[in-house]
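Q: sequence-free structure coming up:
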């Protein structure tokens, strides 16, 4: 009889611990999120994505009950392949970069906006080049089919040139920057911090940049469609962690810059200058970008124009369903305070 009572007591204690653990998990995060599976969040070295390191360092993921692994890729192509194959749950990409996987049936959702490039992407040339016309027959490079490729072609088009007027090579951005500095290229379409590294060498200068075409390059928070459908609270909390990181950056600029510069393996004073060419969007600005308009302020318009460009490059055949891919509901819940 005594053994049965002891066994019963042990069972009661075990149940209490299990129930207590469940209750503890459900209380994680101010939004009431339960403990979640790991979210792998990938991005390339674009500085607009680096506030995620503030979120990681200051515990904002844990605050909302999230287990997030940040994964940085040296090349955009590698990151896009990982996103398209399902190895990533979320990513930092431009709306332009989403078009190819969307056209192939990959289920992705753009759920927020990081920033727009306001000079953070540029066509950089040998310091002796004075205009696009000087590039006829010269060697230029960037990553094929990317937004920096599009930016280069837009600059050439304004000058009355076609891609066939130059010797184009498909090259990773970091490699293209190094090749430009070493004199192996005459021009390269780059993004920060590779622009600054090239121009600070004294051997190169900016000829044309995203500041000449505002809104052309807009970076978005992309997630797998399955994550948005099965774990919508995780998506909301991921956005909450992002805006907490931006708020912390605003209140503690020096500490935040040190965190991001360390992650970028770049001196703080150099990295600080990079953000002069990037406009980080707040919540309201991000929501406004999801509205339909006939200019690059709209994600719909930018996506449509990018699809035209990629068709011209024979990289896609059909039009992606932007109405399905652009999902503003999560931002609106944050705005409503839900």
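A: Sure, I can see it. Because the structure is a prediction, the values reported are computed rather than measured.

Q: hey, let's count contacts and neighbours off CA atoms from now on
A: Fine.

Q: Residue 143 contacts residue 149, doesn't it?
A: Yes. Counting by CA atoms under 8 Å, residue 149 is a contact partner of residue 143 at 6.4 Å.

Q: the more surrounded of these two?
A: Higher neighbour count among residue 143 and residue 149: residue 143, with 23 against 19, using other CA atoms under 10 Å.

Q: Check the gap between the more buried one and residue 320 for me.
A: Residue 143 sits 22 Å away from residue 320, taking CA to CA, to the nearest Å as the criterion.

Q: Residue 120 too?
A: Separation of residue 120 from residue 320 (CA to CA): 27 Å.

Q: the more surrounded of these two?
A: In this view residue 120 and residue 320 are compared by other CA under 10 Å, and residue 120 has more residues nearby, 26 against 21.

Q: for the more buried one, what are its contacts?
A: Counting by CA atoms under 8 Å, 6 or more residues apart in numbering, residue 120 makes contact with 191, 192, 195, 209, 210, 211, 274, 275, 277, 278.

Q: From residue 147, how far out is the residue lying closest to the first one once chain neighbours are set aside?
A: Distances taken as CA to CA, 6 or more residues apart in numbering place residue 121 nearest to residue 191, at 4.2 Å, with adjacent residues excluded. Counting by CA to CA, the gap from residue 121 to residue 147 is 9 Å.

Q: what touches both of the two?
A: With the criterion set as CA under 8 Å, 6+ apart, the contacts of residue 121 and residue 147 do not overlap.

Q: of those two, who's got more company?
A: Comparing residue 121 with residue 147 by other CA under 10 Å, the one with more neighbours is residue 121, at 28 against 24.

Q: helices and strands around the longest strand that the chain contains, which ones?
A: Counting by DSSP state E, the longest strand found in the chain is strand 108-117. Packed against strand 108-117 by the contact rule (3 or more CA pairs under 8 Å, 6 or more residues apart in numbering; DSSP states H and E) you find helix 95-103, strand 218-224, helix 225-230, strand 278-280, helix 283-288, helix 322-325, helix 329-335.

Q: okay, now the one to match up with it:
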């Protein structure tokens, strides 16, 4: 057989394989909270597309389920809490935090009739928060309650989704809720409740980050970096033009064009979401202070027993933080 006759089918097969790889979507996981708005805005604003990426945005109900998909290879990247990466890495998963996303907004919202005016008043009450071991759960127990002189068993804590937390507060099944945006803003519009605390004001920390697996980063570094470029563009939109950003993402959080509020009647959903965006601090960069605060969070997790290293030594967050993209972009 002549060489060219042999090469033709081989090259054809390689071409088909390359086309198949190119056609495979780049999968980005997210949770339907304002903390993940940059992933949603990057998708709806076609920032991923402008980077040449065919992105499939995949919604998850919890960070635990999202991180499992990354570890299992079903997702390329995801925007979720740092605590998930730390917990799974301590058990042997080879994960990388490749950028920042949002700095920790978690608001303590209470019913007007519950008699709660400060965090220490939560003693003996019922509070809806996120699932045990989540970022919200870690900082609630390890920072918010601790600073107020409370122990977790001084109150009843329900681990539920943000949506269920809002429903529980509105339905008076709980006295308080520890909420992300936009749920914190939405519930204050539709129920007689008030916000008494927000952790980002007193203990800022990098709540949400972009996570991938080391294997994905090695095999698809160019694609991962392009996705981060797109999310950085989305962050700039969120920070500089919240009203425009709200038009892209408000439908993800409020189904109807308007929301019926207690004090202002029907309010356009875009306004509510724009106001919620303004409460957030988005940043793709992770500063040395951010990494130090992440180490503090990891230390809290170890003290709580939710993070255990194989050698019993303190977990080192530097082992899972990869800032190559950030440095290349001079962020």
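A: Now that the structure is in, tell me what you want to look at. This is a predicted model, so every value here is computed, not measured.

Q: where does the TM-score land?
A: For this chain pair, the superposition-based TM-score is 0.80 by TM-score structural alignment, normalised by the length of structure 2; 301 aligned residues with a CA RMSD of 3.0 Å.

Q: ok so, going back, okay, and which of the contacts of residue 120 of structure 1 map to helices?
A: 195, 274 (DSSP state H).

Q: Can you say which two of the contacts of residue 120 of structure 1 are spatially most distant?
A: Within the contacts of residue 120 of structure 1, two members stand farthest from each other by CA to CA: 209 and 275, at 14.6 Å.

Q: Report the spatially closest residue to residue 120 of structure 2, excluding sequence-adjacent ones.
A: Per CA to CA, 6+ apart, closest to residue 120 of structure 2 is residue 148, 5.2 Å.

Q: Show me the residue at the heart of structure 1, geometrically.
A: residue 92 (2.2 Å; CA atoms, centre = their mean).

Q: Three-state assignment for that one, please.
A: strand (DSSP: H, G, I helix; E, B strand; the rest coil).

Q: Next, count neighbours for the nearest residue to it once chain neighbours are set aside.
A: Distance criterion CA to CA, 6+ apart; nearest residue to residue 92 of structure 1, sequence neighbours excluded, is residue 43 at 4.9 Å. For residue 43 of structure 1, the neighbour count with other CA under 10 Å is 26.

Q: which stretch of helix or strand covers whichever residue in structure 2 pairs up with residue 43 of structure 1?
A: Matched by TM-score structural alignment, residue 43 of structure 1 corresponds to residue 30 in structure 2. For residue 30 of structure 2, the host element (DSSP states H and E) is strand 26-31.

Q: which residues sit against that strand?
A: Under CA under 8 Å, 6+ apart, the answer for strand 26-31 of structure 2 is 36, 39-40, 53-63, 66, 74-80, 223.

Q: angle of it against strand 77-81?
A: If you take axes from the mean of the first three to the mean of the last three CA atoms, to 10 degrees, strand 26-31 of structure 2 sits at 20 degrees to strand 77-81.

Q: tell me how far strand 26-31 of structure 2 is from the chain's mean position?
A: Put simply, strand 26-31 of structure 2 sits 11 Å off its chain's centre (CA atoms, centre = their mean, to the nearest Å).

Q: buried sites along that strand?
A: Residues 26, 27, 28, 29, 30, 31 are the ones in strand 26-31 of structure 2 that count as buried (16 or more other CA atoms under 10 Å).

Q: Likewise for stretch 53-66 of structure 1?
A: 53, 54, 55, 56, 58, 60, 61, 62, 63, 64, 65, 66.

Q: where's the fourth one, which helix or strand?
A: This points to residue 56 of structure 1. helix 51-57.

Q: chain center to that helix, what's the gap?
A: 14 Å.

Q: What's the first helix or strand after it?
A: From helix 51-57 of structure 1, the next helix or strand downstream (DSSP H and E) is helix 60-63.

Q: which residue numbers in structure 2 go with that following helix?
A: The aligned range for helix 60-63 of structure 1 is 47-50, by TM-score structural alignment.

Q: The corresponding residue of structure 2 for residue 156 of structure 1 and residue 248 of structure 2, how far apart?
A: In structure 2, the residue equivalent to residue 156 of structure 1 is residue 145, according to TM-score structural alignment. Between residue 145 of structure 2 and residue 248 of structure 2 the distance is 36 Å, computed by CA to CA.

Q: before we move on, what about residue 110 of structure 2?
A: Relative to residue 248 of structure 2, and taking CA to CA, residue 110 of structure 2 is found at 30 Å.

Q: Neighbour count: these two, which is higher?
A: residue 110 (27 against 18).

Q: Give the equivalent position in structure 1 for that one.
A: Match for residue 110 of structure 2 (TM-score structural alignment): residue 125.

Q: Which residue, other than its chain neighbours, is closest to its match?
A: Nearest to residue 125 of structure 1 is residue 187, by CA to CA, 6+ apart, at 4.1 Å.

Q: For the counterpart of the one you found in structure 2, give me its contacts.
A: For residue 187 of structure 1, the aligned position in structure 2 is residue 176, judged by TM-score structural alignment. Residue 176 of structure 2 makes contacts with 108, 109, 110, 111, 125, 126, 127, 128, 169, as judged by CA under 8 Å, 6+ apart.

Q: and the alignment partner in structure 1 of the fifth one, how far is that from residue 115 of structure 1?
A: If I follow you right, that is residue 125 of structure 2. Using TM-score structural alignment, the equivalent of residue 125 of structure 2 in structure 1 is residue 138. Taking CA to CA as the measure, residue 138 of structure 1 falls 33 Å from residue 115 of structure 1.

Q: Compare the two (neighbour count), which wins?
A: Neighbour count, other CA under 10 Å: between residue 138 of structure 1 and residue 115, residue 115 has more, with 23 against 13.

Q: for structure 1, what spans make up the strands?
A: 38-43, 67-72, 90-94, 108-117, 121-126, 139-142, 167-170, 187-191, 204-209, 218-224, 278-280.

Q: Could you identify which of those is most buried?
A: Stretch with highest mean neighbour count among the strands of structure 1: strand 187-191 (a mean of 31; mean count of other CA atoms under 10 Å).
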